[in-house]
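1. need a structure here:
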Amino acid sequence: MNNMDIATIVVIAANILVSLKGFNDSYFFDRYKFGIGAIKAGQKERMLTSGFLHVDIAHLFFNMFTLYFFAPVVIRWFSEGKFIVIYFISLLAGSLLAVFFHKNEPYYTAVGASGAVTGILYSAILLQPNMQLGIMFIPIPLPAYILGIGYLLYSIYGMKSRLGNIGHTAHFGGAIGGYITTLLFMPSLLQTDTLMVFLLALPIVLLFILEKMGKL
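-> Here you go, the predicted structure:
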């Protein structure tokens, strides 16, 4: 913990405290989770509060573990303040995309920081696309941009097939938020790393093409 930035500690602590409250208080959990019906009825705060609730300890740990590794990359390139901005924009972008894709499913619900964390992950990949990342079942590290693109393509497949009890839409929306906000903070990437900016945009473009064609 001593090597972690204050902003990262605050975000992780907030997730732990709110999640623990939700674990032990079903009314609290139900009141603040993401729910299409409730959001359309006016409880817009759920689009934010749901990002601090988790289903169980494993869900919470995985999200915070991922954040622990990638937050320092974003903070090192920008600042703690901009890291917080990217985190919350990614969280809200994930919720907005979920509302867009599930607007006709009043009983659709979700919780978790995955959208915000995916935004930080995608921001880190955009900033350092060639950093080597390992993944389970693959014996050798791969460049971050390959895993980033692959992850979003998998998310599209997950959205289309409703694969598992996972909020693929929020993950994808978070990645979009992280991608766009990073470019707003550092537009020079469009010139200095044009190819990577283009490659990392391909899954995002594909998502909306498929949606326009009615394939999702």
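
2. contacts, neighbours, all on C-alpha from now
-> Fine.

3. which helices and strands does the biggest strand by length in the chain pack with?
-> Taking DSSP state E as the assignment, the strand of the chain that covers the most residues is strand 138-143. In terms of contacts (3 or more C-alpha pairs under 8 Å, 6 or more residues apart in numbering; DSSP states H and E), strand 138-143 is packed against strand 132-135.

4. packing partners for the strand it packs on?
-> On a contact count with 3+ C-alpha pairs under 8 Å, 6+ apart, strand 132-135 meets strand 138-143, helix 144-161.

5. Single out the most deeply packed of these.
-> Of all the helices and strands packed on strand 132-135, helix 144-161 carries the top mean neighbour count, a mean of 19, counting by mean count of other C-alpha atoms under 10 Å.

6. Determine how far that one lies from the middle of the whole chain.
-> 12 Å (C-alpha atoms, centre = their mean, to the nearest Å).

7. ok, then the element right after it?
-> Where DSSP states H and E defines the elements, the next helix or strand beyond helix 144-161 is helix 168-185.

8. what comes into contact with that following helix?
-> 86-87, 89-98, 101, 114-123, 126, 152, 155-156, 158-159, 189-190, 204 (C-alpha atoms under 8 Å, 6 or more residues apart in numbering).

9. which ones are touching the residue most central in space within the chain?
-> The residue lying closest to the centre of the chain (C-alpha atoms, centre = their mean) is G115, at 2.3 Å. Counting by C-alpha under 8 Å, 6+ apart, G115 touches G51, S90, L91, A93, G94, S95, A170, H171, F172, G173, G174, A175.

10. what's the angle between the helix or strand hosting it and strand 138-143?
-> Using DSSP H and E, G115 sits within helix 114-127. Relative orientation of helix 114-127 with respect to strand 138-143: 70 degrees, computed using axes from the mean of the first three to the mean of the last three C-alpha atoms, to 10 degrees.

11. Now do helix 114-127 against helix 168-185, angle only.
-> The directions of helix 114-127 and helix 168-185 differ by 40 degrees, with the same axes, to 10 degrees as the criterion.

12. I have a second one here; can you model it like the first so I can compare?
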Amino acid sequence: MDLSITLIIIIITVAASFYAWNNQTIFQKWILNPYTVHRRKEYHRLITSGFIHNDYMHLLFNMLALYFFGELVEKTYIYTFGNLGIVLYIALYIVGIIASDLPTYLKHKNHAYYNSLGASGGVSAVVFSSILFYPTEKICVYFVFCLSSFIFGGLYILYSYIQAKKGGDYINHDAHLYGAVFGIVFSILIMPSVIVSFFEQVSNWRITDLF
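-> Okay, the predicted model is just below:
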């Protein structure tokens, strides 16, 4: 059975996270420490930090989100672009990780004790690419509370922006926010017609679709 790109990414991420948990030297070499990136030019951390996680719940949440949304986006890209869609999907995810980390790097490059890790930026890019293509599909939080995806997306961006400004909860909300923005911009660049499709679908949405 052929594995999807999404499943391959999940397997690599799970394996990398477990490996890093059991090897603190690797963990410290892969985590995003903007100060070290700036001083020692260890730019690989902008990518490797996206493949390791803080704990089991952090890993599980990101990989579940990637599985549910990634499979859909991957199929959409391949259906639209053929084999090129595979390359574009990988670029969406990997560049999404880097793009979401860059603002954190610039913000904390002189803060020696700041660290960040996790696939949130890449996952957010995939999730918001999905929202752009399928804005009226339902997204269920904790499998119970469901909203149309474009409403969820708007609330998520607002929440991430407020929490990023507020700070203090040790979660890199900047990565969530910039990953989401990158996913939207990337999808529009490769398929400008998605803007028209998005607004057509939203215009046909009704308040009754909330229930």
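
13. ok, back up a step: from the chain's centre, how far out is the helix holding G115 of the first structure? Work that out for me.
-> Relative to its parent chain, helix 114-127 of the first structure has a centroid offset of 6 Å by C-alpha atoms, centre = their mean.

14. and what of stretch 86-102 of the first structure?
-> The answer for stretch 86-102 of the first structure is 8 Å, by C-alpha atoms, centre = their mean.

15. what's the spacing between the aligned partner of F172 of the first structure in the second structure and L158 of the second structure?
-> If you follow F172 of the first structure across to the second structure using TM-score structural alignment, you land on L177. The gap separating L177 of the second structure from L158 of the second structure is 9 Å, by C-alpha to C-alpha, to the nearest Å.

16. Quick one: closest of the helices and strands packed on strand 132-135 of the first structure to Y107 of the first structure.
-> helix 144-161 (16.5 Å; C-alpha to C-alpha).

17. picking up where we left off before, give the aligned range of the helix holding G115 of the first structure in the second structure.
-> Using TM-score structural alignment, helix 114-127 of the first structure lines up with residues 120-133 of the second structure.

18. mean shift of that stretch relative to the first structure?
-> For stretch 120-133 of the second structure, the mean distance to aligned residues of the first structure following superposition is 0.6 Å (mean C-alpha distance after the TM-score superposition for the first structure).

19. do the same with stretch 7-20 of the second structure
-> Stretch 7-20 of the second structure, aligned to the first structure and superposed, deviates on average by 0.8 Å (mean C-alpha distance after the TM-score superposition for the first structure).

20. Okay, buried residues for that stretch please.
-> For stretch 7-20 of the second structure, burial by neighbour count (16 or more other C-alpha atoms under 10 Å) applies to L7, I9, I10, T13, V14, A16, S17, F18, A20.

21. Which ones among the residues you listed map onto helices?
-> Among those, the members falling in helices (DSSP state H) are L7, I9, I10, T13, V14, A16, S17, F18, A20.

22. Just tell me what the second one corresponds to in the first structure.
-> Read that as I9 of the second structure. So, by TM-score structural alignment, I9 of the second structure is matched to V11.

23. what's the spacing between that match and I156 of the first structure?
-> Applying C-alpha to C-alpha, the value for V11 of the first structure to I156 of the first structure is 28 Å.

24. can you check S114 of the first structure too?
-> 15 Å.

25. do you know which of the helices and strands packed on strand 132-135 of the first structure lies nearest G35 of the first structure?
-> Taking C-alpha to C-alpha, helix 144-161 is the member of these nearest to G35 of the first structure, at 17.2 Å.

26. Count the neighbours of the equivalent of T182 of the first structure over in the second structure for me.
-> When the second structure is aligned by TM-score structural alignment, T182 of the first structure is paired with S187. S187 of the second structure has 24 neighbours, counted by other C-alpha atoms under 10 Å.

27. same deal with the one 3 residues further on?
-> The local packing count at I190 of the second structure equals 12, with neighbours defined by other C-alpha under 10 Å.

28. need the contact list for A98 of the first structure.
-> Contacts for A98 of the first structure (C-alpha under 8 Å, 6+ apart) come out as T169, A170, G173.

29. Same check for those, but in the second structure.
-> Among the contacts of A98 of the first structure, the contacts conserved in the second structure (both residues aligned by TM-score structural alignment, their matches' C-alpha atoms under 8 Å) are T169, A170.

30. Which of the contacts of A98 of the first structure sits closest to R31 of the first structure?
-> The closest of those to R31 of the first structure turns out to be A170 (C-alpha to C-alpha; 19.1 Å).

31. tell me which element I209 of the first structure is part of?
-> Counting by DSSP H and E, the element that carries I209 of the first structure is helix 194-212.

32. For that helix, list every residue counted as buried.
-> Quick answer for helix 194-212 of the first structure (16+ other C-alpha under 10 Å): M196, V197, L200, P203, I204, L207.

33. Was I right to think P141 of the first structure contacts M131?
-> No. With contacts counted by C-alpha atoms under 8 Å, P141 of the first structure stays clear of M131, the gap being 9.2 Å.
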